[in-house]
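S.K.: here is my input, please return the structure:
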Amino acid sequence: MTRQLLVQRPKNMHELRPYLKLVKQINDLEDTYRQYSDEQLKSKTEQFKQRLANGETIHDLAVEAFATVREASSRVLGLRHFNVQLLSGLVLLHRNVAEMNTGEGKTLVASLPSYLVALEGKGVHIVTVNDYLAKRDKELIGQIHEFLGLTVGLTIADMTNSEKKAAYNCDITYGVGTEFGFDYLRDNLVSSLEEKVQRPYHYALIDEIDSVLIDEAKTPLIIAGKDMPSGRLYKVCAFAIKSLKPDDDYTVDQELKVVNFTEEGIAKCEKVFGIGNLFDLEHSSLFHALLQSLRAHVLYERDVDYIVDDGEIKLIDMNTGRIMEGRSLTDGLHQAIESKEGLENTEENKTFASITIQNYFRMYPSLGGMTGTAKTEEEEFRKVYGMDVVRIPTNKENRRIDYPDLVFLTREGKYRYLVKEVKKRHEKGQPLLIGTTSILRSEEISDLLKEEKLEHVVLNAKSAEQEAEVISLAGQKGRITIATNMAGRGTDIILGEGVAELGGLHVIGTERNESERIDNQLKGRAARQGDPGSSVFIISLEDTLFQRYAAEELERLKPKLKVNGDGLITSPSIHKFVEKIQRISEGFHFQFREYNLKLENVLNQQREVIYEFRNKIISAENVLSFLKKQVETIPVEMIETFCDVEWVLEDLDLEKLAAQLNKVLIFDVSFEEDAFSSVEDIKQAIQPTIDAHFRQLRAFYDDERLQSAVRGVSLYVIDNLWKSHLETMAQFKEGIGIRQYKQEDPVQQFEREGFILFEALFSKIKYRISEHINQFIRELMQQEEEIEQ
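M.R.: Below you'll find the model as predicted:
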């Protein structure tokens, strides 16, 4: 059976065998389905829906549904699914990651499981890495689904609420992962059910799943609002930081991305600002601004982490090399970078809502994903998302030649050899794709090629608009393309005429990335669909990977290395060293994501409680009745707290207690006795007033004006206090990694203290809502009195 279905026997045959049986059954139906008229083929959709309604499952329908989509694709697009694409579709249906080589047709694969799951009527989200691919795939694959009677939508930034709502109400919705996440956050900031755009989650199919779930895991999605301007403060801090010296005045941990002032650095800052103690509470804003300015100067590099474009700081996605349009850093860090670059300060952003990509996609009951590079991260996919990685064999034999790394002692030696290699291959007309890790490096290499009069194209965050076109032409004869990590994922490189005879596309990596997976993505640009191609990494020990993770080890290693006249290291052990340092880097990043997720899970639990409470207020038929149950314990809690603080009962300031209770009770409290012998006596004395308060509240249940006002003010209270809580938790999270606890796990400390902070938040929310309800009802009662008089 394998010989008939696949070009060669894969190593993971045992894993694929159950799926291959189904592929054979799909193939057996092909001749029959080819005989159907268009109307007969289209009618399959309603038949499948009816069978699902009668109790069958999507897995019962998989063979027939896939055969239907394959035939529809042949008719509508002229594209017939290969056996390996059917195989991949079945793997995705079972909540797995399908690892498919570049050029194997992942876009067409998505049409199979998305059609079948969409028949359940609960919505399917197809996630891509950028807007261009989302639009392209929706327009292309959407034709198949629409032919079969399904609706297809697209969610992108700048759409109106009604447009987004229409897109999410479609059977299948395309979009970028971050936009799906932002729509979720926005849905939890609305003040009515009608404003929400998303339906409950069902199934997400993620293209380039490693990029979405692993590379973007470090960057939370944040919806922020503007705060009071503090530009002058950051400008002064930028001036102060420039006078500080590394090691003497501050320390840097490049691995952890952490900076700290030394005692000498603190003393210098105190002298600049003319203050006695920078750690005094009154100087906390200044200390925070100084720390952010230090981060901006030491950890953020121009043309690596950001670019300056038309007087604006634009952030670069370190994994893709793309500009993150519309994204800015929060908590003053963006303003600190602006001041560093001498730009006008924008208003500071404060977080209103946030979620990590990890926790967003974990809300989907079912996930599937595709990528060319996932096996190296199999443990993380299984541990975090409960997904297995299944390697899919190629449709045609892979002919790519991967040459061993060429490792040079210095960057200068590496560049000299690189230019010679480019000239040699360019002279015979072979197309070259040169991969770099940053804009800075891509421009350095571009300058070297210009000196040699070698015509080339540079693709980085500054030229991203032409990305798809530049990459699609990279396989043409004589073409030289320099690209940062973005390298046009999702766009095929098709070889020009006569290029196959020259050896196909040759890919040169100029640095090893911090993950082998990113290197494999670059190599995967060559030799698609059985084409010839080759790859090589030309690197140096001065590259970022080695400087960041092996600086000390390199000093010990260098004297032992054999080096030829070109500066090329000839010691065979160098390859094991490179591999070892990359494993260290990967291990560190995995541990960091795992640690970060544990901290984020604490906040995620809190977010779920707040959003559930908020949604109940929005959807409650009678919001006063709902809130009564939430706030009815507030007066008693206030008495307990007051007595706990003013702990000597004989000395209690009863007038002060009465004044506090009057803020949440409709009828004024007054104490007939001068003192009480127990807290229970105080509660008993006040109980008649509390009972009268809630009786009066019930009398207003049908007042629509009060219902509307209370609903609106409750959401306002929740949103504002949640925003402050997020800020507090962010500062706590920031400090917890560098605070030293006595033999205590920082995650447990974060959980415990986070729980205490959250309990206080919820009590405060209920108290504030009680205050507003009381104020509204007192005003209404006064109005009624005036009307009667």
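S.K.: switch to C-alpha atoms for all contacts and neighbour counts from now on
M.R.: Noted.
S.K.: centre of the chain to stretch 333-341, how far?
M.R.: In terms of C-alpha atoms, centre = their mean, to the nearest Å, the gap separating the centre of stretch 333-341 from the centre of its chain is 23 Å.
S.K.: give the buried residues for that stretch.
M.R.: By neighbour count with 16 or more other C-alpha atoms under 10 Å, stretch 333-341 contains the buried residues 333-341.
S.K.: can you check stretch 197-205 too?
M.R.: 197-198, 202-205.
S.K.: returning to that earlier point: now, which of the buried residues of stretch 333-341 lie within strands?
M.R.: Applying DSSP state E to these, no entry is found in strands.
S.K.: residue boundaries of the strands in the stretch 51-200 of the chain?
M.R.: For the stretch 51-200 of the chain, strands defined by DSSP state E, counting those that start in this stretch occupy the ranges 97-99, 124-128, 152-155, 172-176.
S.K.: sequence B follows; please return its structure for comparison with A:
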Amino acid sequence: MARGWQDGFWRLLQGRAVVKEARRRAEVVAAAGTHEARVAALPDSELAAAVGTEAEFLAVAREAAVRSLGMRPFDVQLLGASWMSSGQVVQMATGEGKTLAAAIAAAGYVRAGQRVHVASVNDYLARRDAEWMAPLYRLLGVRVGWIVNASTAAERRAAYAADVTYGAISEFGFDVLRDRTVTAVADLVAPEPAVLLVDEADSVLVDEALVPLVLAGQAAPAGADEQVAALVRSLLPGVHYLTDQQARNVELTPAGAVAVESALGGIDLYAAEQVGTVLPAVNVALHAQALLHRDVDYLVRDGKVGLINQSRGRVAQRQRWPDGLQAAVEAKEAIEVSSGGEILDSLTIQSLVGSYRRLCGMTGTAVAAGEQLRAFYDLRVSVVAPNVPCVRVDEPDLIFATRTEKNAAIVERIAREHATGRPVLVGTPDVAASERLAAELAAAGVPCVVLNARNDAEEAAIIAEAGVFGAVTVSTQMAGRGTDIRLGGTDGADHDRIAALGGLCVIGTARHAATRLDDQLRGRAGRQGDPGGSVFFVSLDDDLVRRHAPRTDQDPEYRIRHAQRVAEGADLEIHANTWHYHQLTAQHRAIIGERRDELLRTDRAARDLARSCPDRYAEVAATVDEPTLIEATRQITLFHLDRCWSEHLALLTEVREGIHLWALARERPLTQFHRAAMTAFREIAPTITERTEHTFLTVEITSAGVDLNAAGLRRPTSTWTYLVHEQPFGGQSELRQLYGM
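M.R.: Sure, this is the predicted structure:
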């Protein structure tokens, strides 16, 4: 009782504090208006210097936007910038000018003496926004740069030297990973983290928070067994293997095991000699065959497998599954198996974000992600009302018993709207569904444009024209598309004519697992006070309903809402437990990183070896100069530190792959994992020392330095980066078992 009273009391105090802060920020924005006339009279050369209070800065930023961009920020944009400057995530509706609000907030941080990274969801948006806002930054005396996947090391250093740097969140992370392998200070690229401002904050901080960014070194191909892939393709579902649709898992039946054993020459699949080799190969091939579907989970394009980012509906650049599964899918599709690579280091986006001293952001659906943002980042959410009230009409869901009935109704509704000339945007769950609907519309005589992972490079142009008279656009996930849909298209032609028809009509062909993804789709209509409408078509045999609300004796509308709540709750629980799993590794990485940075920047390695190997140190010091000796000891120690860390990550991967065995033994897997990880980590420091001393005692060091390659201590001749999709099947029950829930 006392604890409940205390919690309620603190919530009351926090609520009052939020109201008070909101009032104060509204007063600051109002005060900015009182400076407008004075600031407007200043010449460009004096504008950036005419800043004292926050209100004066906002007034100057508004005037600078007018002069440089021809855009006068609304009060709500200044309010959004003000909230972001306080380290909060701002919810602003689509079309409300988040890009300009973010630029003003970033310039405000620079004014306070801090460098800013603005994280976008992809390269296109990073470059577009940086170039778009560049005139504003220049007028405010702020230097801006951007990085993309193709940026060279020199281009990256130049971009990071600017006051504000735009880039995809993954690019910032990959630069951190690459910096952890350099052997000279001059080769470092990324600066010390300061402020991170995140666009599409819910997508980056929640949907992709636990995606590991990976730096890999050259290795042999992963070596999927094409014979096993062909064998698995011949197996019959329901006869040779069973798929658990709830957990998204698959297993051989007794008949399937017999068929596999016979095809492989009469082996015993479960004999000791097969359990560590053939059985895993069969299982991973079976998972690739039964659970990963072409045009849903991945595409095959230009002879390569491209994973589809489910939260964004586009190909996930440089993303792959763990090597065994990646190779199995490639073998399934009969394409060349890509190199697996040895993982040199990895970093989750959540760990990367946590390294910044200040975090803020913006999105159209922050409130729905508020619990995760508070729990994992200690971030508060502030809602900024639209500049003009939203008049979009959101119809109740249209619910059908079967998908067949639903699909027919969708085509009929689209045809009816199209006949009037009203533009229609249709959201579909995956590539296959978008193309199936497009074919049905073509059969009904309704032309449409399809936007999915096959043509995501054209997305900006397609989305920009989705509001023209008579347009029908069928798209996969709209979150993070980054381009407004204006009635009448980019030139606004026929705006009034389309508005009279009701504005853009948004049709959802299924409910998403997260309500905020539904809201992202809805939010494409009704921008800046324009009319618009939205409606979702749902069937009771949609995947979401079947998996998360299987009971058929409930009210249909309740079942759909219940399915979303269950899915969202499961995702939150998995995020929390997976965060605990990665947190320990992140702490270990920080310790190793501090040690590595000290070795890189100081003579720590030389001092350590002078103490532990004094005779050898004196011997070498008599033949080479001090700088050469210091550099040689540095290179030796860095090599072994990097090698031991890579081995530690490989060990943790092995431990995690066997984690389900602890669950079967009725022990809490997470606790056992932490115990194994801590034990292994304690061995790293003495192992580094032992190997370093051995090399120092035996390797030849000359006036030219130390040749580690000649001593058989070779670093990878090439490295590459990618994201690894660790949970491709989304199996809730499997993951619950994994974490002992």
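S.K.: TM-score of the superposition?
M.R.: The TM-score (TM-score structural alignment, normalised by the length of the second structure) is 0.87; 679 aligned residues with a C-alpha RMSD of 2.5 Å.
S.K.: still on that earlier bit, which among the strands of the stretch 51-200 of the first structure is found nearest to residue 556 of the first structure?
M.R.: Residue 556 of the first structure lies closest, by C-alpha to C-alpha, to one member of those: strand 97-99, at 39.3 Å.
S.K.: show me what that closest one is packed against.
M.R.: helix 83-93, strand 366-371, strand 389-391 (3 or more C-alpha pairs under 8 Å, 6 or more residues apart in numbering; DSSP states H and E).
S.K.: map residue 707 of the first structure onto the second structure.
M.R.: Per TM-score structural alignment, the equivalent position to residue 707 of the first structure in the second structure is residue 630.
S.K.: does its match touch residue 608 like I think?
M.R.: No - applying C-alpha atoms under 8 Å as the test, residue 630 of the second structure and residue 608 come out as separate, 10.7 Å apart.
S.K.: turn the buried residues of stretch 333-341 of the first structure into JSON lines, columns for distance to residue 242 of the first structure.
M.R.: Converted to JSON lines, those look like this (distance: C-alpha to C-alpha, whole Å):
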{"residue": "333", "distance to residue 242 of the first structure": "16"}
{"residue": "334", "distance to residue 242 of the first structure": "17"}
{"residue": "335", "distance to residue 242 of the first structure": "16"}
{"residue": "336", "distance to residue 242 of the first structure": "12"}
{"residue": "337", "distance to residue 242 of the first structure": "13"}
{"residue": "338", "distance to residue 242 of the first structure": "14"}
{"residue": "339", "distance to residue 242 of the first structure": "11"}
{"residue": "340", "distance to residue 242 of the first structure": "9"}
{"residue": "341", "distance to residue 242 of the first structure": "12"}
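S.K.: just put the strands of the stretch 51-200 of the first structure in TSV and tack on distance to residue 61 of the first structure.
M.R.: Compiled in TSV, the strands of the stretch 51-200 of the first structure are given as follows (distance: least, C-alpha to C-alpha, whole Å):
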stretch	distance to residue 61 of the first structure
strand 97-99	21
strand 124-128	17
strand 152-155	21
strand 172-176	18
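S.K.: I'd like those as JSON lines, with distance to residue 362 of the first structure and mean neighbour count appended.
M.R.: Putting those into JSON lines (distance: least, C-alpha to C-alpha, whole Å; neighbours: other C-alpha atoms under 10 Å) gives the following:
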{"stretch": "strand 97-99", "distance to residue 362 of the first structure": "15", "mean neighbour count": "28"}
{"stretch": "strand 124-128", "distance to residue 362 of the first structure": "14", "mean neighbour count": "26"}
{"stretch": "strand 152-155", "distance to residue 362 of the first structure": "20", "mean neighbour count": "24"}
{"stretch": "strand 172-176", "distance to residue 362 of the first structure": "16", "mean neighbour count": "27"}
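S.K.: now do the same end-to-end measure for stretch 335-344 of the first structure.
M.R.: Distance across stretch 335-344 of the first structure, first residue to last, is 9 Å (C-alpha to C-alpha, to the nearest Å).
S.K.: looking at the buried residues of stretch 197-205 of the first structure, which is nearest residue 31 of the first structure?
M.R.: In terms of C-alpha to C-alpha, no member of those lies closer to residue 31 of the first structure than residue 205, at 29.3 Å.
S.K.: show me where the stretch 401-550 of the first structure has helices.
M.R.: Per DSSP state H, counting those that start in this stretch, the stretch 401-550 of the first structure carries helices over the ranges 411-427, 439-451, 467-472, 516-523, 544-549.
S.K.: could I get the ones you listed as a markdown table with distance to residue 614 of the first structure and mean neighbour count?
M.R.: What follows is the helices of the stretch 401-550 of the first structure, written out as a markdown table (distance: least, C-alpha to C-alpha, whole Å; neighbours: other C-alpha under 10 Å):
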| stretch | distance to residue 614 of the first structure | mean neighbour count |
| --- | --- | --- |
| helix 411-427 | 56 | 16 |
| helix 439-451 | 44 | 16 |
| helix 467-472 | 42 | 19 |
| helix 516-523 | 41 | 20 |
| helix 544-549 | 45 | 18 |
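S.K.: determine which of those helices approaches residue 92 of the first structure most closely.
M.R.: When those are ranked by proximity to residue 92 of the first structure (C-alpha to C-alpha), helix 516-523 comes first, at 20.5 Å.
S.K.: with the second structure superposed, average distance for the closest one?
M.R.: For helix 516-523 of the first structure, the mean deviation from the second structure after alignment is 0.3 Å (mean C-alpha distance after the TM-score superposition for the first structure).
S.K.: that helix relative to strand 366-371, how many degrees between them?
M.R.: Interaxial angle of helix 516-523 of the first structure relative to strand 366-371 (axes from the mean of the first three to the mean of the last three C-alpha atoms, to 10 degrees): 50 degrees.
S.K.: geometric centre of the second structure: which residue is closest?
M.R.: Of all residues in the second structure, the one closest to the mean position by C-alpha atoms, centre = their mean is residue 208, 3.1 Å from it.
S.K.: that one against residue 351, yeah?
M.R.: No - if you go by C-alpha under 8 Å, residue 208 of the second structure and residue 351 don't touch, sitting 11.5 Å apart.
S.K.: how distant is the top helix by length along the first structure from the center of its chain?
M.R.: Secondary structure assigned by DSSP state H gives helix 573-619 as the longest helix of the first structure. Mean-position distance between helix 573-619 of the first structure and its chain equals 10 Å (C-alpha atoms, centre = their mean).
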